[in-house]
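J.: For reference, the sequence and a predicted model appear below.
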Amino acid sequence: MTTTDSATPTGTSARPEAQRRVLTVLVTSQILSGAGLAAGVTVGALLAQDMLGSTDLAGLPSALFTAGSALAAVAVGRISQIRGRRPGLAMGYLTGAVGSAGVIAAAVADNPVLLFIALFVYGAGTATNLQARYAGADLAVPAHRARAVSTVLVATTLGGVVGPNLAAPTGTLAGTLGIPTLAGPFLLSGTAYALAALVLAVWLRPDPLLLARRLDREQRTEAPPAEAAADAGPDLAPARRPRLMLGALTMILTQLVMVAIMTMTPVHMHDHGHGTAASGLVIAIHVGAMYLPSPLTGWLVDRYGRTVIAVASGLTLLAAGITAAVAPAESVGLLALALALLGLGWNLGLVSGTAMITDAVPLATRAKTQGLVDVSIAIAGATGGLSSGLVVAAAGYPVLALTGGVLALAVLPAVAATASSR
């Protein structure tokens, strides 16, 4: 077993073996990070509402850790571009663990300012969790890229489903330690993120991006001069730009709609008498729907094409918004269905959009470009999270849900415009 990137055998025969090892390590880290991500999402808005005594800014925690993920996406992308995926991803998860500790400290001190700063730092875990999907595709052949992405995403399911359901037990544990109950899930988040960082730092060898670059260089040196020159340039070919833009837009729309509706659902349930366990169950179902369908989604994207599944994403998010808007507040079942559709629509958009981005961007600039795309995704999520509380305060949860569903349909004209530009 190799311990360094340079020790990997040369030639394309190294690719399948290295890809299997990379996916194994990524799956392990994603299980851990999924628990860290979902646990914080479950109670972040409730913790802010409890401190501020108002729902007007209940969407601010989601906006802050999503905005924090934007900055982290740039950092993780640039570190990965220069030094490889391993140091970039490990540093991102470690930063998320620091943010979790800060949230706990803010809750103990009852300090909203410290809470908001800590949530911003905590967002690094969210960015890193998403950036890991790109690492799964670095060594994958084009025909299997979506399936490689989906393998990494589905690994988040186990931790993502378990995390929210531990909200009540971790709250009890926090109480025994003298920590406010709502801060309990961040104990789990901090531990999970730290362990994910350790797994990647120790075992993500060979580094998938560095190995992919080396194999690509070797392949080009063996290719005819004309083909090597055509593939060597780092600039994005004009024919690829529409795919890059469509992939980014698909993921931006799905993130904005998903974060807005997801953020305010626990608050909506809390305001109508549901406890933490009920909202935790709904979020667990949502997170499961975000990641569990990934193997099927990856197969569909590779089989039927990126744009077909992007259109399916918009239609599914519309169905989610309508279901959430008409669901009675006392119906946990219908809200769970709406959030399941919301997660599925997000999954369809993320896998198809990621495949478009990876197809369009050459290895020479891949990590940097992927990081910049994820910044846009994070900003969209921050916008959705921040505006969601204001919309609910002004017009109610059903209006928020329906508006989000309709907004998701913007992917349809984008697909049509891309098709006409070819």
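T.: Great, that's in hand.

J.: going forward, measure contacts between C-alpha atoms and count neighbours the same way
T.: Fine.

J.: Need the contact partners of stretch 22-36.
T.: Contacts made with stretch 22-36 from outside it, assessed by C-alpha atoms under 8 Å, 6 or more residues apart in numbering, are listed as 93, 125, 129, 132, 136, 148, 151-153, 155-164, 186, 188-193, 195-197, 199-200, 203-208.

J.: whoops, stretch 203-223 was the one
T.: Outside of stretch 203-223, the residues that reach it under the criterion C-alpha under 8 Å, 6+ apart are 2-5, 8, 10-12, 15, 18-19, 21-22, 25-26, 80, 83-86, 135-136, 138-139, 227-228, 231-232, 363-364.

J.: Now which of those residues would you call buried?
T.: Buried positions within those, assessed by neighbour count (16 or more other C-alpha atoms under 10 Å), are 8, 15, 18-19, 21-22, 25-26, 80, 84-86, 135-136, 138-139, 363-364.

J.: Show me the residue at the heart of the chain, geometrically.
T.: In the chain, the C-alpha nearest the mean C-alpha coordinate belongs to Leu130, at 3.7 Å (C-alpha atoms, centre = their mean).

J.: Look at that one and give its secondary structure.
T.: Secondary structure assignment for Leu130 (DSSP: H, G, I helix; E, B strand; the rest coil): helix.

J.: Identify the residues contacting Ser150.
T.: Shown in contact with Ser150 (C-alpha under 8 Å, 6+ apart): Arg133, Ser294, Pro295, Thr297, Gly298, Val351.

J.: Give me the distance between the fifth one and His144.
T.: Going back to what we said before, that points to Gly298. The gap separating Gly298 from His144 is 8 Å, by C-alpha to C-alpha, to the nearest Å.

J.: Who has more neighbours out of the two?
T.: Between Gly298 and His144, counted using other C-alpha atoms under 10 Å, the more crowded position is Gly298 (26 against 18).

J.: which residues touch the more buried one?
T.: Residues counted as contacts of Gly298 (C-alpha under 8 Å, 6+ apart) are Arg145, Ala146, Arg147, Ala148, Val149, Ser150, Val351, Ser352.

J.: burial count for Asp302?
T.: Under the neighbour criterion other C-alpha under 10 Å, Asp302 is assigned a count of 18.

J.: What residues sit buried inside the helix or strand hosting it?
T.: With the criterion set as DSSP states H and E, the secondary-structure element containing Asp302 is helix 294-304. When burial is assessed from 16+ other C-alpha under 10 Å, helix 294-304 yields the following buried residues: Ser294, Pro295, Thr297, Gly298, Trp299, Leu300, Val301, Asp302.

J.: A further structure is provided below for comparison with the first:
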Amino acid sequence: MPEPEHLAGIYPDTGPQPSTPARSAVDAVQRRTMIVLVFAQIIGTVGVGVAPSIGILLAGAVTDNEAWAGLARTASTLGAALLGLPLGTLAARRGRRVALAGGWWTAAVGAAVLVVAAQWSLVVPLFGGLLLIGAGLAVSLQSRFAATDLAQPHHKARSLALIVWVGTLGSVLGPNLGVPGEIIGAATGLTVYAAAFLIAALCLAVAGLVVWMWLRPDPLLFLGQAVPPAPAGPGSRQPGRIRQVLAELRVNRRARVAVIAILTAQIVMVGIMTMTPVHLTHHGGSITLVGITISLHIVGMYAPAPLVGLIADRYGHRPAITAGLGVLAASLLIGAVKPDDTGWTITSLILLGIGWSFVNVAASALFNAAVSAETRASSQGGVDALSNLWGATAAFASGPLLAVSSFSLLSIVALIVLIPLGVLMAGRTLTHQNA
């Protein structure tokens, strides 16, 4: 699909047009966009970070049933999967500002509902709140794509990676909201869980406000990349966004490879990460040890992102994805061979996070570069929705598998999941400049 006329002269593959905005003007908007996205990402991910930590504890306390608690633990991921595509479609039609602010505010409502669920131990609000707070995860993921809308071609991966990296701060702070929650609870009479989700609701609401107030001009609308639906004539039917995305994936090999890489990394990472705390506690590990292990894993997931972006921009997406694939394989081999050694298990989980970072950041940048402008925003929401859906599926499947087998077998199964991506990386699937 040809680029819009007003992109000509900004990107090297288009011809000169007199109406083109000056590159300096585009760069100025990009700098403002990045500042707003960074602040919103840091504040918002503090609220999102509550779900996989305090949310898990709340699920166990409210349901008092392991089966229901397990379902509640994945509810926020399912919420992100369900809301990812609608938010992407909203961005395509109305711009990033509306979609991102709306997503943060939806998550804030979810956190507020969880305050009620935590205070009065209500099961239905628990599930509803966790599903809604999943919008924050979906928006956090889509923010990384928003960072690339106006970035120069050779800086797109680095811009995407910066937004991933700053999410480290929120992901580390969020699980610790129980500490200020105790202080607020003592002053207000709220339970510690209710107070923690109250803080989360405020953070998510502020993140939405930051985007709504200051993400101007909208990066997706600035260069005309949002594609509003054409007016339908009498009796005409417009093709659905999902069908547009699927149609593009059928003919766009680079986009397909990127999607396979993103899904593979997510399935492997979530499946192993979800069961590692269970495995450690079964071998006598304390809650403190589990917390440290997961924190190190999260650092591994986000800290290398700027390096990955630099490698992808300078040397291409394939080397970065291949490196991540190798790190993931090393992590799983350690898990398969040394499952009973705590030190090696921690090392394995750190490597698991690093490998995921390499594959996810590089593949996301590849997908952003490969997909056409017409379906870009919707496709970005769609791939994030698929990623979260498959991650939730992996979390469900890994529990019974560990229960009937061992951590070694779980690691071996994850290694097998890596094989198709390894075959693609060994082939000629990414034959494209800077792929």
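T.: Now that the structure is in, tell me what you want to look at. On a predicted model such as this, the values are computed, not experimentally measured, just so you know.

J.: Sitting in helices, which of the contacts of stretch 203-223 of the first structure do you find?
T.: Judged by DSSP state H, the subset of the contacts of stretch 203-223 of the first structure located in helices is 15, 18-19, 21-22, 25-26, 80, 83, 85-86, 135-136, 227-228, 231-232.

J.: Just give me the neighbour total for the aligned partner of Leu215 of the second structure in the first structure.
T.: In the first structure, the residue paired with Leu215 of the second structure according to TM-score structural alignment is Leu204. Other residues lying near Leu204 of the first structure total 26 when counted by other C-alpha under 10 Å.

J.: for the one 4 residues further on, same thing?
T.: Taking other C-alpha under 10 Å as the neighbour definition, Pro208 of the first structure ends up with a count of 27.

J.: any idea how far Thr74 of the second structure lies from Val123 of the second structure?
T.: Going from Thr74 of the second structure to Val123 of the second structure by C-alpha to C-alpha gives 15 Å.

J.: Equivalent analysis for Val210 of the second structure, please.
T.: Here the criterion is C-alpha to C-alpha. By it, Val210 of the second structure lies 32 Å from Val123 of the second structure.

J.: quick one, which of these two is more surrounded?
T.: Counting neighbours by other C-alpha under 10 Å for Val210 of the second structure and for Val123 shows that Val210 has the greater number, 20 against 17.

J.: How about that one: what's its closest non-neighbour residue?
T.: Closest residue to Val210 of the second structure apart from its sequence neighbours, by C-alpha to C-alpha, 6 or more residues apart in numbering: Ala40 at 6.1 Å.

J.: What lines up with that neighbour in the first structure?
T.: Alignment note: Ala40 of the second structure maps to Ser29 in the first structure; criterion TM-score structural alignment.

J.: Average offset of the helix or strand where its match lies relative to the second structure?
T.: Per DSSP H and E: Ser29 of the first structure is located in helix 14-52. For helix 14-52 of the first structure, the mean deviation from the second structure after alignment is 1.8 Å (mean C-alpha distance after the TM-score superposition for the first structure).

J.: What is the corresponding segment of the first structure for stretch 313-332 of the second structure?
T.: Mapping stretch 313-332 of the second structure onto the first structure (TM-score structural alignment) gives residues 302-321.

J.: List the buried residues for that stretch?
T.: 302, 306-307, 309-321.

J.: Narrow the residues you listed to those in strands?
T.: Residues from these lying in strands, with DSSP state E as the criterion: none.

J.: Asp56 of the first structure and Leu390 touch, don't they?
T.: Yes. Distance between Asp56 of the first structure and Leu390: 5.6 Å, which falls inside the contact criterion (C-alpha atoms under 8 Å).

J.: Would you check which pair of the contacts of Gly298 of the first structure lies furthest apart?
T.: The span of these, defined through C-alpha to C-alpha, is set by Ala148 and Ser352 at 12.0 Å.

J.: chain center to the helix holding Asp302 of the first structure: distance?
T.: 18 Å (C-alpha atoms, centre = their mean, to the nearest Å).

J.: Then stretch 172-182 of the second structure?
T.: 21 Å.

J.: again, but for stretch 376-385 of the second structure
T.: Taking C-alpha atoms, centre = their mean, one finds the center of stretch 376-385 of the second structure at 11 Å from the center of the full chain.

J.: what do you get for stretch 81-89 of the second structure?
T.: How far stretch 81-89 of the second structure lies from its chain's middle: 12 Å, per C-alpha atoms, centre = their mean.

J.: Likewise for stretch 243-260 of the first structure?
T.: Between the mean C-alpha position of stretch 243-260 of the first structure and that of its chain there is a distance of 12 Å (C-alpha atoms, centre = their mean).

J.: compared with the second structure, how much does that stretch deviate?
T.: Average distance between stretch 243-260 of the first structure and its aligned residues in the second structure, after superposition and using mean C-alpha distance after the TM-score superposition for the first structure, equals 1.1 Å.

J.: so where in the second structure does that stretch end up aligned?
T.: Structural correspondence for stretch 243-260 of the first structure: residues 254-271 of the second structure, per TM-score structural alignment.

J.: can you check stretch 101-110 of the first structure too?
T.: Residues 112-121 of the second structure are matched to stretch 101-110 of the first structure when aligned by TM-score structural alignment.

J.: Show me which residues of the matching stretch are buried.
T.: Of the residues in stretch 112-121 of the second structure, those buried (16+ other C-alpha under 10 Å) are Ala112, Val113, Leu114, Val115, Val116, Ala117, Ala118, Gln119, Ser121.

J.: neighbouring contacts of stretch 56-72 of the first structure?
T.: Identification of contacts with stretch 56-72 of the first structure by C-alpha under 8 Å, 6+ apart yields 41, 44-46, 48-49, 92, 116, 119-128, 259, 263-264, 267, 374-379, 381-390, 393.

J.: please redo it, this time with the cut-off set to 7 Å
T.: Where contact means C-alpha atoms under 7 Å, 6 or more residues apart in numbering, the residues beyond stretch 56-72 of the first structure that reach it are 44-45, 48-49, 92, 116, 119-124, 126-127, 263-264, 374-375, 378-379, 381-383, 385-390, 393.

J.: again with stretch 79-88 of the first structure
T.: Residues from elsewhere that reach stretch 79-88 of the first structure (C-alpha under 7 Å, 6+ apart): Val76, Gly77, Ala135, Leu200, Ala201, Leu204, Asp207, Pro208, Leu209, Leu210, Ala367, Lys368.

J.: hmm, try it at 6 Å
T.: When contacts are taken as C-alpha atoms under 6 Å, 6 or more residues apart in numbering, the neighbours of stretch 79-88 of the first structure outside the stretch itself are Val76, Ala201, Leu209, Leu210, Ala367, Lys368.
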